[in-house]
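1. this one's structure only:
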C-alpha cells in the first residue's frame, strides 16, 4: 500500500528543538497524570484543570505544550498507533502487504480491536467533541481502508470508508463490551463485514473468514 506516513502528533521524524530538562519532567508528569485520570473515569469528563492539578503543574505550563485534552490523549496513544502503522506498512500478511484486500481488512479490524482492548479509554479521549475525524491516526486508517476498497474493485470507495471505520469508535466498542460481547466475537463480526464487502472480488469462502486470515 502506497500510503503516506501516519501524520500523528509529536512526529519523531520532524525536526524539533531540544527539550529542556524541566520541560521533559513536566511532560512526563502531565502524561502520567492524564493517563491515570483517563483510566479512572470517563475521559470525556476530564478537563485541563483536572490534569494540571493532578500533575502538579500550572495551567500556563500545561497549555504551552498541549492546547486541549484531546491532544494529550493523542500523545499518549502515539506509540501504540505508530506500532500498528508499521505493521500495516511493512508487517507480515494478512495485516501487512501481500494478502487479498478482504483478509487485510479483517486483520486490520482484529488489530484495532486489540488496541481498543488495551487502550479504549485513551482512544475515547481522542474522540471528544467529534475530534476523532481530525486525528492523524484516523486519516491514516481512512487511507488504508480506501486503498483496500480500491484494490478490491469496489465502486465509489469513498462512500464506504467512514462506514467501515465507524465500528472502531471507542464508544461503539465499549457498548459492545457492556452488552457482553468478547473481543473475539467483536473481531469475528467485523471480519464478516470485511468479507461481505470485499470478499466477493477474491472468491473468499467461509473457511477464509477468520480475522487473522
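-> Received the coordinates, thanks. Since we're looking at a predicted model, the values are computed, not measured. Numbers count the residues shown, from 1 in each chain.
2. use CA for all of it now, contacts and neighbours both
-> Fine.
3. How far off centre is the lengthiest helix in the chain?
-> Looking across the chain with DSSP state H, the single longest helix is helix 101-126. Centroid separation for helix 101-126 versus its chain: 6 Å, with Cα atoms, centre = their mean, to the nearest Å.
4. same question, stretch 162-182
-> With Cα atoms, centre = their mean, you get 13 Å for stretch 162-182.
5. And it, what's buried?
-> Across stretch 162-182, burial judged by 16 or more other Cα atoms under 10 Å covers 162, 164, 167-171, 173-174, 176.
6. Against that first model, consider the following:
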C-alpha cells in the first residue's frame, strides 16, 4: 500500500515537473523549438515518461492549458456573477471574454504552441507522421476550446436564438489564434484585445 502511494506521489511530481518545464520553455523559445525531448530534459525525466503521461505534444499543450484554464472554468460554472451563473447572458459573455483575453494574454506562448501543435499534427511532406505528433483531432476538438466555445455559444443562443450561435462563437474565439492577435499579445496589449472582443460581442447580441 505504501509503495502504491509512493508511486502515485512520484507520478504527480513528474507531471508537475513536466508541465512547469513546458511553461518555462514556452516563455523562452518559439513553440516549434519546444520538442517533447527538450521538455523531458528540462523536467529531468525520460522522454518515454512524457509520452506515456501526455501521449503527444498536442496532449501536453492541452494539459498545460487545462491547468491554466481550470480557475476560469470553475468561475464560469460555480463562481459569482457576472462571470458565473445569475447574470443576464450579455453581461456573462462580456465578463467571459474579458477573462479569456486576460488568460491568453498571460499565456501567449502556450496559445501559440496550441496552434502550432494542431498544425504539426498533420503528416509531414514525406508522408510519415512526425515523432511528437500523434493525431489528436482538429483544433476545435481540444477540451479547453470545446468548453470555451460551448459556453460562448450557449450565451449567444440564450440572448439571440435567431442567430447561428455555434458559428459566431467560433468566429469570436478562433481569432485568438490568428497571427495578428498573437503579435498583439506579445506586445502586452490584452486590454486592446478584450475591448475589441466586447465590440464584436455587442454587435452580435444587439437586437435585429
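-> Okay, I see it. Predicted model, so just to flag it, every value in this text is computed and none were measured.
7. Any idea what the TM-score comes out to?
-> Scored by TM-score structural alignment, normalised by the length of the second structure, the superposition of the two chains gives a TM-score of 0.77; 184 aligned residues with a Cα RMSD of 2.4 Å.
8. thinking again about what came up before, now do the longest helix of the first structure: which elements does it pack against?
-> Under the contact criterion of 3 or more Cα pairs under 8 Å, 6 or more residues apart in numbering; DSSP states H and E, helix 101-126 of the first structure touches helix 21-40, helix 69-90, helix 136-151, helix 170-178, helix 183-198.
9. and if we set it to 10 Å?
-> helix 21-40, helix 69-90, helix 136-151, helix 158-165, helix 170-178, helix 183-198 (3 or more Cα pairs under 10 Å, 6 or more residues apart in numbering; DSSP states H and E).
10. got the angle between that helix and helix 136-151?
-> 160 degrees (axes from the mean of the first three to the mean of the last three Cα atoms, to 10 degrees).
11. In the second structure, what range does helix 101-126 of the first structure match?
-> With TM-score structural alignment applied, helix 101-126 of the first structure matches the range 89-114 in the second structure.
12. so how far is stretch 148-162 of the second structure off the chain centroid?
-> With Cα atoms, centre = their mean, you get 19 Å for stretch 148-162 of the second structure.
13. Sort out which residues of it are buried, please.
-> 148-157, 159-160.
14. Equivalent analysis for stretch 76-89 of the first structure, please.
-> Within stretch 76-89 of the first structure, the residues scored as buried using 16+ other Cα under 10 Å are 76-78, 81-82, 84-85, 87-89.
15. coming back round to it: dump the helices and strands packed on helix 101-126 of the first structure to TSV, plus distance to residue 125 of the first structure.
-> Output for those, formatted as TSV (distance: least, Cα to Cα, whole Å):
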stretch	distance to residue 125 of the first structure
helix 21-40	7
helix 69-90	5
helix 136-151	13
helix 158-165	17
helix 170-178	9
helix 183-198	20
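16. For residue 107 of the first structure, which of the ones you listed is the nearest?
-> helix 183-198 (7.7 Å; Cα to Cα).
17. Where does the closest one end up in the second structure?
-> Under the criterion TM-score structural alignment, helix 183-198 of the first structure matches residues 190-205.
18. what does the matching stretch rub up against?
-> 89-91, 93-106, 108, 152, 155-160, 163, 165, 168-169, 171-173, 175-176, 181-182, 184-185 (Cα atoms under 10 Å, 6 or more residues apart in numbering).
19. Have a look at how far, on average, it is from the first structure.
-> Here the mean offset of stretch 190-205 of the second structure against the first structure after fitting is 1.1 Å, by mean Cα distance after the TM-score superposition for the first structure.
20. Out of the buried residues of stretch 162-182 of the first structure, which is nearest to residue 64 of the first structure?
-> residue 170 (28.1 Å).
21. So that closest one sits against residue 120, correct?
-> Yes - with contact defined as Cα atoms under 10 Å, residue 170 of the first structure and residue 120 form a contacting pair (5.7 Å).
22. Tell me the residues of the second structure aligned with stretch 37-47 of the first structure.
-> Under the criterion TM-score structural alignment, stretch 37-47 of the first structure matches residues 25-35.
23. Buried by neighbour count: which residues of the matching stretch qualify?
-> 25-26, 31, 34.
24. Quick check: the farthest pair among those residues?
-> Maximum pairwise distance among the buried residues of stretch 25-35 of the second structure (Cα to Cα): 8.6 Å, between 25 and 31.
25. residue contacts, the aligned residue in the first structure for residue 8 of the second structure?
-> Under the alignment (TM-score structural alignment), residue 8 of the second structure pairs with residue 20 of the first structure. Residues in contact with residue 20 of the first structure, defined by Cα under 10 Å, 6+ apart, are residue 26.
26. what about the corresponding residue of the first structure for residue 175 of the second structure, distance to residue 197 of the first structure?
-> Under the alignment (TM-score structural alignment), residue 175 of the second structure pairs with residue 167 in the first structure. Remark: distance between residue 167 of the first structure and residue 197 of the first structure (Cα to Cα, to the nearest Å) = 14 Å.
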